[in-house]
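Q: Output the structure for:
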Amino acid sequence: MSLKVYNTISRTKEVFVPLTPGKVNMYVCGPTVYDYIHIGNARPLIFFDVVRRYLQASGYDVKYVVNFTDVDDKLIRKAEQIGSTVPEVAERFIEAFFDNTHSLGIKDAIHPRVTENIGEIVAFVQSLVDKGVAYESGGDVYFRTSKFPEYGKVSHQNLDELQFGIRVEVGDLKENPQDFVLWKSAKPGEIFWASPWGNGRPGWHIECSAMVHKYLGETIDIHGGGQDLQFPHHECEVAQTESLTGKPMANYWMHNAYLNINNEKMSKSLANGLTVKDILTKTSPQAVRFLMLSTHYRNPLNFSDDSIKQAESGIERLANSIANVKHRLQNAAADSAEVDAELAKAVEAIDAYFRQKMDDDFNTPDAITAMFELAGEANRYLQHPSVTKASLELVLRQFETIDDVIGILPKQEEVLLDEEVERLIAERNEARKQKNWARADEIRNLLTAQGILLEDTPQGLRWRRK
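A: The predicted structure follows:
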């Protein structure tokens, strides 16, 4: 089965054909770094991390760019509030971004900053002015939306229907209210850069167009982001980029749907925003990834205490299954090279199912289902009185193959028991031999309080950390 991707512009699933065989250029809009990233930011970051991982697992060389908007009205206001500077605010929250994303298992990308690309942005704006699709007015520079007949093709609206968001302000300096700003003149005391139109800074939309052009080229394979970016941000990106190049900006536009908090839209008015930083003090990063990927990316996702608990439970089931396989592997015959034929057939079918679902517009919920199917097959095989080393290793490799893409399994760290815990386990074993069940249970409870869980299995006692 060929990989199919839902393209926002065509509103259909299309067979994925990269511009260059074996290579994929991919850009996803990153955060404005004036605060800690919230759980809504985490959804596209996690999902598109999985897209990148699956493309790589499918043999593609992926060049992946996620930008930082490190100068903006919000950063200026934040700097004023805390008595700092815009660069200092940006640096603080970029560092926090990496702390959060690394915890969530999100691999680093190319991360350009707006302030590192001012020259390219100014040159891009100047080219649009030279073509007559942009104009200067009062020190600001605006894009003439009337010069781009396809304006609205990303959000599937026409100019009469479009609702203008906070970053497409209606102002007296514009020729038309639909026109959007490319360069903003600096107000007194604001951070600025020199330009042909006076001191100022870039508008929001032009930043991504310039960085896509610089780092990936005139046309890229995939441009992604949250559904909230379809308009105005991506709409404006397309207009200004394609007006300059005369070529498609991206062949595939991908957008994840909204994330709700307790069945309500996350908003400042409801004061229900949750930062990743705070969430990770209450639950594991793997549970957050699990929850984010348990709903198809084009469907709305609800974040709640119950949904996180379900995710935690799912992670625990998978982790226990893998721990049981590893425990049994310790006692499997070293020369047992044969793979159980029935198990091999089941694992092959699970792998095929996993790839089929990921090839169908990155169906991560069914990819997770494949992992639970694998856990079920593993648990059934472990009921056999005799198992082979090769069979157990096959199961572990398949877990690894799937998790290399979705990244939801906790890292298995070897933790040594200290002398006191070892003594207690030995004492418990002796108590069981003496049929002193009360003392055995007492020791189990004591170890549990210390974060050590004991499990009696047909192959002997095993333990694990909470």
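
Q: C-alpha from now on. contacts and neighbour counts both.
A: Fine.

Q: What segments of the chain are helices?
A: Ranges of helices in the chain, per DSSP state H, are 39-57, 73-82, 86-103, 118-130, 204-215, 235-245, 276-279, 285-293, 305-331, 341-359, 364-382, 389-406, 419-433, 437-449.

Q: got the angle between the fifth one and helix 73-82?
A: Between the direction of helix 204-215 and that of helix 73-82, the angle (axes from the mean of the first three to the mean of the last three Cα atoms, to 10 degrees) works out to 110 degrees.

Q: residues of helix 204-215 that come out buried?
A: Neighbour counts over helix 204-215 (16 or more other Cα atoms under 10 Å) mark 204, 205, 206, 207, 208, 209, 210, 211, 212, 213 as buried.

Q: mind listing what the first one touches?
A: By Cα atoms under 8 Å, 6 or more residues apart in numbering, the residues touching residue 204 are 72, 167, 182, 233.

Q: Here is the second sequence; please produce its structure so I can put it next to the first one:
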Amino acid sequence: MTLRLHDTAARAVRDFTPLRPGQASVYVCGLTVQGPPHVGHVRAAVAFDVLRRWLTEGGLEVTYVRNVTDIDDKILAKADEHGVPWWAWAYTNELACTRAYDVLGVLPPTYEPRATGHVPDMVALVERLVERGHAYAVDGDVYFDVRSFPEYGALTRQKVEDLEPAADTDTDDRKRDPRDFALWKAVKPGEPDTASWPTPWGRGRPGWHLECSAMAGRYLGPTFDIHGGGLDLRFPHHENEQAQSRAAGDPFARYWMHNGWVTLGGEKMSKSLGNTALVDEVVRRVRPVELRYYLVAPHYRSTVEFTDAALAEAGAAYRRIESFVQRAAERAGRDTPTSLPAAFREAMDDDLGTPAAVAVVHDAVRAGNTALADGDDAALTEALGAVRGMLGVLGLDPLDPHWAAGGSTDDRLAGVTDGLVRLALEQRQAARARKDYAAADALRDQLTALGVQVEDTPQGPRWELTR
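A: Sure, this is the predicted structure:
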């Protein structure tokens, strides 16, 4: 594997060389569970899932960490607004995030630490920063002193004097510099007792940036290979992560990768703007595998405009692939050895070039359809193996057990649908066996009207949803 990554910090494409031979360590910022996830949230999870699969395909053992931020100002505010305990609000939305990851075929991380489970690690990191002269305490709050660390701003190539004041605290009058950011926040009047922990500086809770540095260090050590996340996290979150970790003496991330936004009406999809498309809602009208295809097909660094028309186009493209795989598997078998064309490898090695990689998939599908029409079993087997191999890397193989039930958000509903269609097909087959062709045709017409396309094959009837 010669994987070239667009390293955000270096602003250049660099060949990826793992820190330890045969292993790769990846940390991706998970979600702050203040609410259920929208499509923009899960794009990072899907993009870095493809990265993980490609690293694994390259023979690397991947340790993949994706955290959960379950204590935060916004979580406390939302929970108070809805009259529920903050931890209950956080856990409810954490379950919604897990459901979204699962329904889109995102592999579970090696570790998925919660911020609230790692407060001792965070306190220890703050103590190191205070001892080194990079942090100071004021009335229970602890701030990172940006002027004490000359490299501050290196990740995003900004000068301290050009930056706005840090927006993570209410007042700046106690700071040495308005741009100093909060490492630890003292408990405020009216906040629940359960949302604070004892420390040398008094009771309080961690700052957002501190959480990720502490958890990355806990699971991946002082230095690791790749840090990923959404483009909106570059500043201040990732800039502050890098500064506090390096100021504490840890080299931290060796490569930085950031995925582009999903926009709606030309603006970044966000809860604050109200222009969201919740995953739970979208997968009620679009199959999850088609939504995943929609997110995977563009380059991970590109901006994706979320529209119904684009979703429909992606769904149609995926169904063409799916139809070939299903028809070819019926003829060539489901156990066909998989392979990866050289053009696909070249595309993926070029900074995870999924647009070119997906084009290779469609080329192989066209070749396979020709082989099907010509009855060329050798060419068909080769095309099927290539298509399934490539789709496996992208997490889109229709024959993967994850998608076998149609990728519904409710497996029981998918099972019922499959059972009812098969029952109708059995009734149709029985009508044909007794030569009641009128009844058989009527059953097929009824299924067609419901959006179920039936195709008769030598192995028996097969069906697929057309809408």
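
Q: What's the TM-score once they're superposed?
A: Overlay of the two chains. TM-score (TM-score structural alignment, normalised by the length of structure 1): 0.89; 445 aligned residues with a Cα RMSD of 2.6 Å.

Q: Which of the helices of structure 1 sits closest to residue 269 of structure 1?
A: Distance to residue 269 of structure 1, taken as Cα to Cα, is lowest for helix 39-57 among the helices of structure 1, at 15.6 Å.

Q: And the closest one, what's buried?
A: Buried residues in helix 39-57 of structure 1, counted by 16+ other Cα under 10 Å: 39-56.

Q: ditto for stretch 404-415 of structure 1
A: 405, 406, 407, 408, 409.

Q: for stretch 276-294 of structure 1, same thing?
A: Residues of stretch 276-294 of structure 1 classed as buried by neighbour count (16+ other Cα under 10 Å): 276-277, 280, 284-294.

Q: now the residues you listed in a markdown table, with distance to residue 450 of structure 1?
A: Output for the buried residues of stretch 276-294 of structure 1, formatted as a markdown table (distance: Cα to Cα, whole Å):
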| residue | distance to residue 450 of structure 1 |
| --- | --- |
| 276 | 28 |
| 277 | 26 |
| 280 | 22 |
| 284 | 19 |
| 285 | 22 |
| 286 | 22 |
| 287 | 23 |
| 288 | 25 |
| 289 | 27 |
| 290 | 27 |
| 291 | 28 |
| 292 | 31 |
| 293 | 32 |
| 294 | 32 |
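
Q: ok so, going back, of the contacts of residue 204 of structure 1, which is the nearest to residue 350 of structure 1?
A: Taking the contacts of residue 204 of structure 1 together and measuring to residue 350 of structure 1 by Cα to Cα, the closest member is residue 233, at 39.8 Å.

Q: And that closest one? What does it align with in structure 2?
A: Using TM-score structural alignment, the partner of residue 233 of structure 1 in structure 2 is residue 237.

Q: got a list of what its match touches?
A: Contact analysis of residue 237 of structure 2 by Cα under 8 Å, 6+ apart lists 208, 209.

Q: Distance of it relative to residue 88 of structure 2?
A: 25 Å (Cα to Cα, to the nearest Å).

Q: just the buried residues of stretch 276-294 of structure 1 now: which is nearest residue 428 of structure 1?
A: Closest to residue 428 of structure 1 out of these is residue 284 (31.0 Å), distances taken as Cα to Cα.

Q: which residues sit in contact with the closest one?
A: Under the criterion of Cα under 8 Å, 6+ apart, the neighbours of residue 284 of structure 1 are residue 312.

Q: Could you find the counterpart of it in structure 2?
A: Taking TM-score structural alignment for the superposition, residue 284 of structure 1 sits opposite residue 287 in structure 2.

Q: Strands - which of the contacts of residue 204 of structure 1 land there?
A: When these are checked against strands (DSSP state E), the matches are residue 182.

Q: Most neighbours of all the contacts of residue 204 of structure 1, which one?
A: Neighbour tally across these (other Cα atoms under 10 Å): the maximum, 27 neighbours, falls on residue 182.

Q: show me what contacts it?
A: Contact analysis of residue 182 of structure 1 by Cα under 8 Å, 6+ apart lists 125, 140, 141, 142, 143, 202, 203, 204, 205, 206.

Q: out of everything not next to it in sequence, what's closest to the counterpart of it in structure 2?
A: Counting by TM-score structural alignment, residue 182 of structure 1 lines up with residue 183 in structure 2. Excluding the flanking residues, the one nearest residue 183 of structure 2 by Cα to Cα, 6 or more residues apart in numbering is residue 207, at 4.8 Å.

Q: which ones are touching the aligned partner of the one you found in structure 1?
A: Counting by TM-score structural alignment, residue 207 of structure 2 lines up with residue 203 in structure 1. Applying Cα under 8 Å, 6+ apart to residue 203 of structure 1 gives the contacts 181, 182, 183, 184.

Q: Many thanks, have a good one.
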